[in-house]
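> take a look and give me a structure for this.
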Amino acid sequence: MGTRSVWNGSISFGLVNIPIKLFTVSDSSNEYSFNQLDEKGHKIQYKRWCPIEEKEIPYEEIKKGYKIAKDEYIIIEKEDLDKIKAATTKTIDIKEFIDIKDFDTVLIEKSYYVSPFTDKTSGKRKSKQKESVLSASTKAYRLFVSSLKETDKIAIGKVVLKDREHLVAIRPYQRGMVMHQLMYQEEITPIDEIDGMPGSESSVSSAPIDEKELELGRMLIGNLTSSQFDATQYSDEYTKQLEKMVTAKSKGITYKTEEKEDSLDTSNNLLEALKASVQRSKTVKN
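Just a heads-up that it's a prediction; the model follows:
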């Protein structure tokens, strides 16, 4: 793998200890970002400004603060944070195993690839003892992956990353494993608090769904169902268009987008919308 690991440690459960490395799943190197400029194209700079004393504050004088009331904060010193700082650990401590079907993907915040630990040190001759240890570690990793696959289980554990304790889920993925950094339940907004969500206080009662509409709905889903999901057929079309536009403007060329056909407006008639959608899905599938 060309990327560098972001964390080295081990997976621990029972008396088993498996040395591993973590790698970020996403690649942000191709993302476009914009700078803020004035009308003459000069880059805007930002100052750490105190509006009360009307002066710029040097970085070394900046403090962390926690808001307790309007315009009222308490200063949190580094020493205060050190008192509650999570103990440094290099272990993913597995707490339990759950069925894959019971895993709620809404909890996922970030994902990492999990690879077996290998010593890539070049120019140094490895001893037979060291090679034996690495071989045993790789075998333990493969055994763990196979065990999870055979039992359709996901491992739930805790690990300290960047001085914060995280809840994580580890599952088999293709030839290896992936670790999901999870949000805690208290960080999830209850669905009943979402405006307009069915069952919430703000939801609006709607007309009942008749059998014809339900039948067309099932038919539409059936026509658009694939035998196997292939993520490679999807790409970021917006970024591609943005890249073309930036390239054109850098060359002084006016960028033009292709005009799309207007879609049929059936927003006020659910039955007609379903019929039109089913007909269109037949054409797409064929």
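
> going forward, measure contacts and count neighbours with C-alpha atoms only.
Noted.

> now do the strands for this structure: every range, in order, please.
Counting by DSSP state E, the chain has these strands, from start to end: 7-13, 16-24, 49-50, 55-56, 64-69, 72-76, 91-99, 108-116, 153-161, 164-173, 176-182.

> possible to save these as TSV with mean neighbour count and distance to Met245?
Conversion of these to TSV gives the following (neighbours: other C-alpha atoms under 10 Å; distance: least, C-alpha to C-alpha, whole Å):
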stretch	mean neighbour count	distance to Met245
strand 7-13	18	38
strand 16-24	19	29
strand 49-50	11	36
strand 55-56	11	38
strand 64-69	10	41
strand 72-76	11	46
strand 91-99	17	45
strand 108-116	19	31
strand 153-161	20	39
strand 164-173	19	37
strand 176-182	20	35
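
> for the ones you listed, which one sits closest to Asn269?
Of all these, the one in closest proximity to Asn269, counting by C-alpha to C-alpha, is strand 108-116 (36.7 Å).

> for that closest one, enumerate the helices and strands it packs against.
Using 3 or more C-alpha pairs under 8 Å, 6 or more residues apart in numbering; DSSP states H and E as the contact criterion, the elements in contact with strand 108-116 are strand 16-24, helix 128-151, strand 176-182.

> one more to put side by side:
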Amino acid sequence: MGARAISSGTISFGLVSIPVKLYTAASSEQVRFNMLHRKCGGRLKMQYYCPVDDEVVERGDIVKGYEYARGQYVRFDDEELKSLEAEKSNSIEIVEFVPLDTFDLIQVERSYYLGPDKGGDKAYRLLGEAMREKNRVAVGRWASRGKEQLVVIRPYRDGLLFHQLYYADEVRAFDDIDTGATFQFSDVERELAQKLIDQLSSDELQAEKYHDSFRERVQQAVDQKVAGEQVTVAPEAPRAHVIDLFEALKQSLAKEGAKEGPPLKPPKKAKETGTAAEGARPRRGRKRSAS
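Reported below is the predicted structural model:
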């Protein structure tokens, strides 16, 4: 049975229009729990409570408010918010094509597969091949759920992938992150780190070999409870002790089966550089918006 499309639209650029269908590319499979009353086991319902009037508020008496100052709100009813929504359209308007390597995955909010709709097969294929040959992706706009979304369309396998993006001002600036002190590493430390990377390297990511072990344990516990069995809890593995970086690299290489070679001498203690070497906190970069 084929996948079911969740929406349809038309990719447009210049005088070209490509009818397409959108399909869910990924969704969470986490185990979900309901809130129950411990006393009787009944499922609980969510209610809205007003502490000022000491009463439960019915849905018809609820309005939305934007907090512009602490404890101060401006109100909006559904009709007012409806009037502010982007005009509904099935058009995915391509604005520009940019190099693939300028597209940062940190901006991706969610992803969809794109497939051709009736009559769009040839143009769909041509767009994908042209972008692949030029090593570029399409940047566009799409009105969805009342909002104008920033999107990217890129070649994927023998088709197209559609990414809904965060806007630049929604991505936190990395310059605000304290990345710690800087160090001068010895050649021996660099060599050990690179050898460990080589030991753990693969030609490609095989995502199917990784599993959500927590979800599997929860599902096993659920199955046991349904069957009336006693739930068993596996003991925790002992935590590794924090040791010297050089020794940690050596032990990691040995654990991964590194080939025997000439013994490596411990390096001299790495020196910190800059203000961090003097025991001060490293300066943070100037705050700016992500681009």
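
> Ser250 of structure 1 is nearest to which of the strands of structure 1?
strand 16-24 (32.3 Å).

> give me the mean deviation of the closest one from structure 2.
Taking mean C-alpha distance after the TM-score superposition for structure 1, the mean distance separating strand 16-24 of structure 1 from the aligned residues in structure 2 is 0.7 Å.

> dump the strands of structure 1 to a markdown table, plus distance to Val145 of structure 1.
Compiled in a markdown table, those are given as follows (distance: least, C-alpha to C-alpha, whole Å):
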| stretch | distance to Val145 of structure 1 |
| --- | --- |
| strand 7-13 | 12 |
| strand 16-24 | 11 |
| strand 49-50 | 53 |
| strand 55-56 | 55 |
| strand 64-69 | 43 |
| strand 72-76 | 43 |
| strand 91-99 | 13 |
| strand 108-116 | 10 |
| strand 153-161 | 10 |
| strand 164-173 | 6 |
| strand 176-182 | 7 |
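
> nearest to Gly252 of structure 1, out of the ones you listed?
Distances from Gly252 of structure 1 to each of the strands of structure 1 were compared by C-alpha to C-alpha, and the smallest falls on strand 16-24, at 37.5 Å.

> which residue numbers in structure 2 go with the closest one?
Structural correspondence for strand 16-24 of structure 1: residues 16-24 of structure 2, per TM-score structural alignment.

> ok, residues contacting the matching stretch?
By C-alpha atoms under 8 Å, 6 or more residues apart in numbering, the residues outside stretch 16-24 of structure 2 that reach it are 3-12, 111-120, 123-124.

> try stretch 161-168 of structure 1
Contacts of stretch 161-168 of structure 1 (C-alpha under 8 Å, 6+ apart): 85-88, 156-160, 179-184.

> ok, for Thr254 of structure 1, nearest residue in space, not its chain neighbours?
What sits nearest to Thr254 of structure 1 in space, not counting adjacent residues and going by C-alpha to C-alpha, 6 or more residues apart in numbering, is Ala248, at 6.5 Å.

> the strands of structure 1: which one's closest to Glu259 of structure 1?
Relative to Glu259 of structure 1, the nearest member of the strands of structure 1 by C-alpha to C-alpha is strand 108-116, separated by 36.5 Å.

> residues touching that closest one, excluding its own?
In contact with strand 108-116 of structure 1 (C-alpha under 8 Å, 6+ apart) are residues 18-26, 137-138, 141, 176-183.

> one more time with 7 Å, if that's ok
Outside of strand 108-116 of structure 1, the residues within contact range by C-alpha atoms under 7 Å, 6 or more residues apart in numbering are 19-25, 138, 141, 176-183.

> what's the answer for stretch 176-196 of structure 1, then?
Outside stretch 176-196 of structure 1, the residues that touch it by C-alpha under 7 Å, 6+ apart are 107-115, 145, 166-172, 199-200, 202-204.

> ok, now stretch 42-53 of structure 2?
Outside of stretch 42-53 of structure 2, the residues that reach it under the criterion C-alpha under 7 Å, 6+ apart are Asn34, Met35, Leu36, His37, Glu55, Val56, Val57.

> contacting residues around Val137 of structure 2?
Listed by C-alpha under 7 Å, 6+ apart, the contact partners of Val137 of structure 2 are Phe97, Val98, Pro99, Leu100, Met131, Val152, Ile153, Arg154.

> now those residues in a markdown table, with distance to Ile197 of structure 2?
Below are the contacts of Val137 of structure 2 laid out as a markdown table (distance: C-alpha to C-alpha, whole Å):
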| residue | distance to Ile197 of structure 2 |
| --- | --- |
| Phe97 | 35 |
| Val98 | 32 |
| Pro99 | 29 |
| Leu100 | 26 |
| Met131 | 33 |
| Val152 | 32 |
| Ile153 | 33 |
| Arg154 | 30 |
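
> name the nearest residue to Lys149 of structure 1, sequence neighbours excluded.
Pro172 (6.4 Å).

> trace the one you found over to structure 2, please.
Aligned against structure 2 - with TM-score structural alignment as the criterion - Pro172 of structure 1 pairs with Pro155.

> wait, Thr74 of structure 1 sits on Tyr66?
One thing to correct before we go on: residue 74 of structure 1 is Ile, not Thr. Yes - the criterion here is C-alpha atoms under 7 Å, and Ile74 of structure 1 meets it with Tyr66 at 5.4 Å.
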